[in-house]
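Trainee: sequence first, predicted coordinates after that:
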Amino acid sequence: MSTDQATRSRPALRPPVSRAPASPSLGTMLHATTSSISVLLLIVAAGALLHQPMLVPPLAASAALVHSTPALPLAQPRSLVGGHLLAALTGFAVLAVLGSATWAAALAGGLALAVMMLSRTQHTPAVATAVIVVLQAPRPARFLPLLLAATVLIVLAAMAATRAKRGVPAYPSYWW
């Protein structure tokens, strides 16, 4: 078979069809960006003021998740607040039993994921909260109220942001 015949007998190569979601509008991107920046300014300031800067990264990931994909189950208040609190409690339990070690932090992250899955409060950024608890060994009486306040702040900021922009479905999709 000649090269010309082989080329003709092959099906035409088509670019793969992307299954990625469509790009959001510029207005949607700007709205998500400004609303997440607003809540992160408060969280970063509180973390610095209360000497808990390591708490900020998982909360920043949570804010990004909530403001960019507010309809996802992972972004709902049940998962956001419940996931972080359960992950922190899992981290404190591992810390109490095994101490502060890198392998214990990894175990805490994995166990936190299991606890969240069992309780139907999956929130992937919260895995980092469990890891931070084991690595940093913060005082629970100070850490847990700060974590609760920060997660509630993220929920309230998302609620305000969705009500401020017309045509956007209200956040949250559900509470419990």
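Mentor: It's in.
Trainee: contacts and neighbour counts: CA atoms only from here.
Mentor: Will do.
Trainee: specify the local secondary structure of residue 88.
Mentor: What DSSP: H, G, I helix; E, B strand; the rest coil gives for residue 88 is helix.
Trainee: am I right that it is in contact with residue 135?
Mentor: No. Judged on C-alpha atoms under 8 Å, residue 88 makes no contact with residue 135 at a distance of 11.8 Å.
Trainee: so between those two, which is more surrounded?
Mentor: In this view residue 88 and residue 135 are compared by other C-alpha atoms under 10 Å, and residue 88 has more residues nearby, 28 against 20.
Trainee: burial measure for the residue nearest to the more buried one when sequence neighbours are not counted, as a count.
Mentor: If the residues on either side of it in the chain are set aside, residue 88 comes closest to residue 130, at 4.9 Å by C-alpha to C-alpha, 6 or more residues apart in numbering. Residue neighbour count, defined by other C-alpha under 10 Å, stands at 32 for residue 130.
Trainee: show me the contacts for residue 130.
Mentor: 87-92, 105, 108-109, 112 (C-alpha atoms under 8 Å, 6 or more residues apart in numbering).
Trainee: quick one: it and residue 86, what's the gap?
Mentor: Applying C-alpha to C-alpha, to the nearest Å, one obtains 9 Å for the distance of residue 130 from residue 86.
Trainee: do the same with residue 43
Mentor: Distance, residue 43 to residue 86, by C-alpha to C-alpha: 20 Å.
Trainee: okay, now the one to match up with it:
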Amino acid sequence: MNLGAPGHYFGKMRGITRGSPPRVNGAEILWSWVGAFLGIAAVACIHRWFLADTDLRLLIGSLGASAVLVYGAARSPLAQPRNLIGGHVLSALVGVTCWQWLGFVPWLAAAAAVATAIALMHLSRTLHPPGGATALIAVIGSDQVHAMGYLFVVVPALIGPLVLLLVALIVNNIPSDRRYPEFWF
């Protein structure tokens, strides 16, 4: 059975290019590593210095995914400041609202939060995939996260990405062959 035969389900699909993603050079890998290390370290240190004695959380999982985009794929439209900040903030608003209105049915709140966040990010041209995780965190987070209410939109969903952005503006512009951002708005 030839799986690559024309017309076969696994054959050539329209609009899909076969092959592996292109390799990046060692310098690109190094600058991505430096940016991600410094960005996440900055968020974690700010949390430790200013928020360690509070119930607030600055470091959330979706910021790790943002670091991949902002430092590892800095030219992607999904990694630009508008998307980074707008995607997290809008998604946090949606997530908190869905928890408050639908939290009595957690599966419904989770599904509505992620789906609505995606739709609103599309409509506002702020699509940032980690935003979906931020919306979900607002729903499935701990009692401490839920007790924050709309403060979750500021800490971590606004301040965390702002810190990543500040580090990206420095690190991504040190090498002459990298430029960040590609656009602001």
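Mentor: Noted; the coordinates are in hand. Computed from a predicted model, the values in this text were never measured in an experiment.
Trainee: shared neighbours of residue 130 and residue 86 of the first structure, which are they?
Mentor: Between them, residue 130 of the first structure and residue 86 share these contacting residues under C-alpha under 8 Å, 6+ apart: residue 112.
Trainee: what lines up against the residue nearest to residue 88 of the first structure once you look at the second structure?
Mentor: Under the alignment by TM-score structural alignment, residue 130 of the first structure pairs with residue 135 in the second structure.
Trainee: helix or strand: which one has its match?
Mentor: Residue 135 of the second structure is part of helix 130-140, with elements assigned from DSSP states H and E.
Trainee: after that helix, heading C-terminal, what element do we hit next?
Mentor: Toward the C-terminus, helix 130-140 of the second structure is succeeded by helix 143-148 as the next helix or strand (DSSP H and E).
Trainee: okay, the next helix or strand after that next one sits on what stretch of the first structure?
Mentor: Going down the chain from helix 143-148 of the second structure, the next helix or strand is helix 151-154, by DSSP H and E. Under TM-score structural alignment, the match for helix 151-154 of the second structure in the first structure covers residues 142-145.
Trainee: and the matching stretch, how far from the second structure on average?
Mentor: In the superposition with the second structure, the average deviation recorded for stretch 142-145 of the first structure is 2.4 Å (mean C-alpha distance after the TM-score superposition for the first structure).
Trainee: residues making contact with that stretch?
Mentor: 52, 85, 88.
Trainee: please repeat the previous calculation with a cut-off of 10 Å.
Mentor: 50, 52, 55, 84-85, 88-89, 133, 137-138, 150-151 (C-alpha atoms under 10 Å, 6 or more residues apart in numbering).
Trainee: mind listing what's buried in that stretch?
Mentor: Residues of stretch 142-145 of the first structure classed as buried by neighbour count (16 or more other C-alpha atoms under 10 Å): 143-144.
Trainee: ditto for stretch 97-110 of the first structure
Mentor: 99-100, 104-110.
Trainee: can you tell me the centre-most residue of the first structure?
Mentor: By C-alpha atoms, centre = their mean, the first structure has its centre lying nearest to residue 62, at 3.1 Å.
Trainee: tell me which element that residue falls in.
Mentor: Per DSSP H and E: residue 62 of the first structure is located in helix 56-68.
Trainee: residue range for that helix in the second structure?
Mentor: Under TM-score structural alignment, the match for helix 56-68 of the first structure is residues 60-72.
Trainee: what's the end-to-end length of that stretch?
Mentor: Across its full length, stretch 60-72 of the second structure reaches 19 Å end to end, with C-alpha to C-alpha as the criterion.
Trainee: ditto for stretch 68-81 of the first structure
Mentor: OK, stretch 68-81 of the first structure end separation, C-alpha to C-alpha: 17 Å.
Trainee: neighbours of residue 88 of the second structure, just the number please.
Mentor: Applying other C-alpha under 10 Å, we find 35 other residues in the vicinity of residue 88 of the second structure.
Trainee: show me what it aligns to in the first structure.
Mentor: Structural correspondence for residue 88 of the second structure with respect to the first structure (TM-score structural alignment): residue 84.
Trainee: nearest spatial neighbour of that match, chain-adjacent residues omitted?
Mentor: The spatially closest residue to residue 84 of the first structure, leaving aside those adjacent along the chain, is residue 126, at 4.7 Å (C-alpha to C-alpha, 6+ apart).
Trainee: coming back round to it: and which of the buried residues of stretch 97-110 of the first structure is nearest residue 7 of the first structure?
Mentor: Checking those against residue 7 of the first structure with C-alpha to C-alpha, the nearest one is residue 110 at 51.4 Å.
Trainee: counterpart of the closest one in the second structure?
Mentor: Residue 110 of the first structure maps onto residue 115 of the second structure when the alignment is built from TM-score structural alignment.
Trainee: spell out the secondary structure type for that match.
Mentor: Here residue 115 of the second structure is helix, with the state taken from three-state DSSP.
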